[in-house]
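Give me coordinates for this.
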Amino acid sequence: MTAMNFLVTVLTETEAHELAPLIMPPLAFAGIAVAVFALLGFVTFSYRDVANRHAGRTSRTDDAHDAGH
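Model prediction:
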């Protein structure tokens, strides 16, 4: 029973303290996270066709590799 009384005392004491206020509403934090992930997705999407931009280089190296096998 002593452990139960200790637990109740600890819980009531922690509820009595007020948590630190946030600098923004919680939805603002979610909005910032969505914006950051959208920006990172756009940066990743912008690199989708980089290998095909240098077709002359890849065709020469592919021919050199194919000739050896």
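
CA only for contacts and neighbour counts going forward, please
Will do.

Just the element for the residue nearest the centre of the chain, please.
Nearest to the mean C-alpha position of the chain, by Cα atoms, centre = their mean, lies residue 37 at 6.6 Å. Secondary structure from DSSP states H and E places residue 37 in helix 26-46.

and that helix, which residues are buried?
The neighbour-count check on helix 26-46 (16 or more other Cα atoms under 10 Å) flags nothing as buried.

tell me what the following helix or strand past that helix is packed against?
Per DSSP H and E, the first helix or strand lying C-terminal to helix 26-46 is helix 55-68. Here helix 55-68 touches no other helix or strand, going by 3 or more Cα pairs under 8 Å, 6 or more residues apart in numbering; DSSP states H and E.

To check against the first, give me the structure of this:
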Amino acid sequence: MSHATLIALAAEAEHHGNVQLETLWYGIVAVIVFAALALVTLSYRNVANRHSGKAEAYAKAHANDVQHTGHGH
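The predicted structure is shown next:
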């Protein structure tokens, strides 16, 4: 069989079923994966403020070590 014959036979074949229902699981899996990633992202929310006492103590102890160059900070 030639390549053109195979393409013609594939075009003639009838597709049974609903293509949308066959591919629905891809969307469901994607939603589950993105929801899990969102939960991981939200778990890191406000982490910097959990240790603000240590950060302030470090900033006070090393206040002279910071070089203020012309960046406006």
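
What's the match for the residue nearest to the centre of the first structure in the second structure?
Residue 37 of the first structure maps onto residue 34 of the second structure when the alignment is built from TM-score structural alignment.

Kindly report the same for residue 25 of the first structure.
Residue 25 of the first structure maps onto residue 22 in the second structure, by TM-score structural alignment.

picking up where we left off before, residues contacting the residue nearest to the centre of the first structure?
Contacts for residue 37 of the first structure (Cα atoms under 8 Å, 6 or more residues apart in numbering) come out as none.

still on that earlier bit, relative to residue 41 of the second structure, how far out is the match of residue 37 of the first structure?
10 Å (Cα to Cα, to the nearest Å).

for residue 25 of the second structure, same thing?
Here the distance between residue 25 of the second structure and residue 41 of the second structure works out to 24 Å (Cα to Cα).

Kindly report the same for residue 6 of the second structure.
Remark: distance between residue 6 of the second structure and residue 41 of the second structure (Cα to Cα) = 49 Å.
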